[in-house]
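Q: Next one to model:
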Amino acid sequence: MQDKKNRDIVDSQGNVIKSIKDNKTKQFLKDNIWNILSTGLATSITLVEMINLVISKNFSVSCSNFYGIDGKYFDGTEMFKNKLIFIFCALALFAYPFIFSYINKKMNSKLYVIFTFIITVYIMFFQNLSYTINLIEIIPWAWLRRFIDNYATIGVFLIVDIVIAYFIIIRNFFWKNKKYSVCGKIILAIALILYVLNVAIGITIKINYEIADKKEYEVIEQNRAIVSNYDGKFVVMSCEIQDETIILKKGTYSLENMTGVSITYHKYEKVICE
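A: Here you go, the predicted structure:
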């Protein structure tokens, strides 16, 4: 018999056998899948281009204000692409442990599980190191930077990565039907919180990167710092170097050929533009 109100096909006991509404939805998606994908792709490309335009414009204005140079010499397209790639990689790295866990169920191989566990710990630790570097760079106190770099990063995050990989990869394969103990839930929750916080802070710092945060500069002869490239030439500013501090002379710049010059690359602890 058929229930007219819900338009579902049911048996004599009232159990739903087939939903006409669900079938119509599936058929609509099947018939229009390419239109939906093409529309979504076009919309995504348009949205990305609009965001790129806004970020590039803001970047050129920010550089102009910081260096005292015309904004036309600065193109934020590369920075936008770097941020986009960074976000995509971050999301991919966040998802891969669960992908490994799913593959392990299909493979049903203990050796493969151990292998994916080791790979997962390695990749997660490398990921945490990358995010922690971004965090360390904004800490003003040298002693705290050294402590986090030498102890907290290796000690805390390595343990966190092992715990998360164990629960997602090892436990989910060997003891998937066993209920979590209260202690296990607490340990996993703490590990996930620390991991998510580190990832969130690292991504936030990377996305909110401003030209004033830049510490790496290339310097050519007679203390001239390269701040950009324009029309096949270097945009250089006069500068003064004092130990680990570089002082840029705001508003003083020139265009110079890229060939026939000796370039020194260095990461400074402090950058001043005045």
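Q: contacts and neighbour counts: CA atoms only from here.
A: Noted.
Q: burial measure for Gln127, as a count.
A: The tally of other residues near Gln127 (other C-alpha atoms under 10 Å) stands at 20.
Q: sorry, that was for Trp34
A: Around Trp34 there are 11 other residues, counting by other C-alpha under 10 Å.
Q: Could you check how far it is from Leu41?
A: 10 Å (C-alpha to C-alpha, to the nearest Å).
Q: One more: Ile193?
A: 34 Å.
Q: residue boundaries of the helices in the stretch 101-250 of the chain?
A: For the stretch 101-250 of the chain, the helices defined by DSSP state H, counting those that start in this stretch occupy 110-137, 142-147, 158-165, 172-174, 182-207.
Q: Proceed likewise with the subsequent sequence, for comparison:
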Amino acid sequence: MPFITNTNAKEQVDIFYEDYGEGQPVILIHGWPLSHKSWEQQVWKIVEEGFRCIAYDRRGFGTSSSPWGPYDYSALASDLNSIIKELDLKDCVLVGFSMGGGEVVRYLTNFGTDRIAKVALISSIIPLVKKKDDNPDGVPQDALNGIIDNLQSDRVGFLKEFSKGFYNFEDNKDKVSQAQLDYDFIVASFASPRATIETALAWMDTDFRPELKNVNVPTLIVHGDADQTVPIKTSGKQAAEGITDNRYEVIEGAPHGLNVTHADELNEILISFLKE
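A: The predicted model follows:
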């Protein structure tokens, strides 16, 4: 199996990745608490349309190694940088889903845009999840604390129910199967318990608003207006207002996990952006 070792990490971190196709490289960065497998409906389309598609597992998730730490966004972005450098990728398109949007922005902040042509933020947490006085549409601190408490007391029990809200399951039973929920649970429960909690703290607490100025390449922003996990007003809408060169696409009725429920619509938007 292909791994890349981040030799600059505080602890050795081996990142698992899959690499398919030829052409301009498109790097897919998965959401929390899943793995690269969540991109199943996008990988084949990206390759079929003539691009090289690289999808990897965040440290602590999937088949990547699980160091004790750290799991802050600078550490996560350093893993992404190791992939780009080791594979000597140029003219890349970074695509971040949910918390993966944070790796995109922190990569641009820490490593610049020399190797980056475009970026895409899909159902992204960018710029800020948490409710604050100057972010009234964010998720209340009590709700975020509840997630951490549940992960600490009964992680697998929490994860068993999490996907229902991820997909607005009751409203989308015609678009997502019980088997998909079961699959997500298997993937998520396999992840490192510590990584699951520490990365949750990262996406909950990191305020990317000061870093939006570093997103200075063409940017695609896609969000569902029915997203109950990362509300659109605190994420997609603010990102579109704060990133200068962007294409903002709102998918009507789409939940957080629109890469599954609205895969055809997302793929059409993403491929159009890649070919622009």
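Q: quick one: TM-score?
A: Scored against TM-score structural alignment, normalised by the length of structure 1, the superposed chains reach a TM-score of 0.21; 96 aligned residues with a C-alpha RMSD of 6.0 Å.
Q: Mind putting the helices of the stretch 101-250 of structure 1 into JSON lines with distance to Leu248 of structure 1?
A: Formatted as JSON lines, those follow (distance: least, C-alpha to C-alpha, whole Å):
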{"stretch": "helix 110-137", "distance to Leu248 of structure 1": "20"}
{"stretch": "helix 142-147", "distance to Leu248 of structure 1": "23"}
{"stretch": "helix 158-165", "distance to Leu248 of structure 1": "40"}
{"stretch": "helix 172-174", "distance to Leu248 of structure 1": "55"}
{"stretch": "helix 182-207", "distance to Leu248 of structure 1": "24"}
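Q: and of these, who's closest to Met50 of structure 1?
A: helix 182-207 (16.6 Å; C-alpha to C-alpha).
Q: Show the contacting residues for Lys160 of structure 2.
A: Neighbour list for Lys160 of structure 2: 182, 185 [criterion: C-alpha atoms under 8 Å, 6 or more residues apart in numbering].
Q: Make sure it is indeed in a strand.
A: No: under DSSP: H, G, I helix; E, B strand; the rest coil, Lys160 of structure 2 sits outside any strand and is assigned helix.
Q: That one and Leu258 of structure 2, how far apart?
A: Distance of Lys160 of structure 2 to Leu258 of structure 2, given as C-alpha to C-alpha: 19 Å.
Q: what do you get for Phe273 of structure 2?
A: Applying C-alpha to C-alpha to Phe273 of structure 2 and Leu258 of structure 2 gives a distance of 17 Å.
Q: just checking, what packs against the longest strand along structure 1?
A: Ordering each strand of structure 1 by length in residues (DSSP state E) puts strand 245-257 first. The contact analysis (3 or more C-alpha pairs under 8 Å, 6 or more residues apart in numbering; DSSP states H and E) places strand 245-257 of structure 1 against helix 20-67, strand 233-242, strand 270-273.
Q: Let me have those in JSON lines, adding distance to Gly251 of structure 1 as columns.
A: What follows is those, written out as JSON lines (distance: least, C-alpha to C-alpha, whole Å):
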{"stretch": "helix 20-67", "distance to Gly251 of structure 1": "6"}
{"stretch": "strand 233-242", "distance to Gly251 of structure 1": "8"}
{"stretch": "strand 270-273", "distance to Gly251 of structure 1": "9"}
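Q: So which of those is nearest Ser130 of structure 1?
A: That would be strand 270-273 among those, by C-alpha to C-alpha, at 21.0 Å.
Q: More neighbours: Phe273 and Leu258 of structure 2, which one.
A: Higher neighbour count among Phe273 of structure 2 and Leu258: Leu258, with 25 against 16, using other C-alpha under 10 Å.
Q: Verify the contact between that one and Val250 for me.
A: No: between Leu258 of structure 2 and Val250 there is no contact under C-alpha atoms under 8 Å: 10.9 Å.
Q: can you list residues touching both of these two?
A: In contact with both Leu258 of structure 2 and Val250: Gly224, using C-alpha under 8 Å, 6+ apart.
Q: re earlier: what about the following helix or strand past the longest strand of structure 1, distance to the chain center?
A: As assigned by DSSP states H and E, the chain's next helix or strand after strand 245-257 of structure 1 is strand 264-267. Mean-position distance between strand 264-267 of structure 1 and its chain equals 25 Å (C-alpha atoms, centre = their mean, to the nearest Å).
Q: And for stretch 248-255 of structure 1?
A: On the basis of C-alpha atoms, centre = their mean, stretch 248-255 of structure 1 sits 33 Å off its chain's mean C-alpha point.
Q: between the helix or strand hosting Leu84 of structure 1 and helix 182-207, how many degrees?
A: Leu84 of structure 1 is located in helix 77-107, with elements delineated by DSSP H and E. Here the directions of helix 77-107 of structure 1 and helix 182-207 differ by 160 degrees (axes from the mean of the first three to the mean of the last three C-alpha atoms, to 10 degrees).
Q: counting contacts, what elements does helix 77-107 of structure 1 pack onto?
A: helix 20-67, helix 110-137, helix 172-174, helix 182-207.
Q: Run a quick neighbour tally on Leu266 of structure 2.
A: 21.
Q: for it, helix, strand, or coil?
A: Three-state call for Leu266 of structure 2 (three-state DSSP): helix.
Q: mind checking which helix or strand the spatially closest residue to it that is not a sequence neighbour is in?
A: Nearest residue to Leu266 of structure 2 in three dimensions, chain neighbours excluded: Asn259, at 6.5 Å (C-alpha to C-alpha, 6 or more residues apart in numbering). Using DSSP H and E, Asn259 of structure 2 sits within helix 258-261.
Q: who touches Tyr107 of structure 2 in this structure?
A: For Tyr107 of structure 2, the contacting residues are 74, 77-78, 80-81, by C-alpha under 8 Å, 6+ apart.
Q: coming back round to it: what's the most buried one of the helices and strands packed on strand 245-257 of structure 1?
A: strand 233-242 (a mean of 18; mean count of other C-alpha atoms under 10 Å).
Q: Check which helices and strands that one is in contact with.
A: By 3+ C-alpha pairs under 8 Å, 6+ apart, strand 233-242 of structure 1 packs against strand 224-230, strand 245-257.
Q: can you list contacts of that strand?
A: 73, 223-229, 246-258.
Q: Buried members of those into PyMOL, please.
A: A single PyMOL command selects the buried members of the contacts of strand 233-242 of structure 1 (16 or more other C-alpha atoms under 10 Å):
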select buried, resi 73+223+224+225+226+227+228+229+246+247+248+249+250+251+253+255
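Q: Pick the most buried one from the helices of the stretch 101-250 of structure 1.
A: helix 158-165 (a mean of 21).
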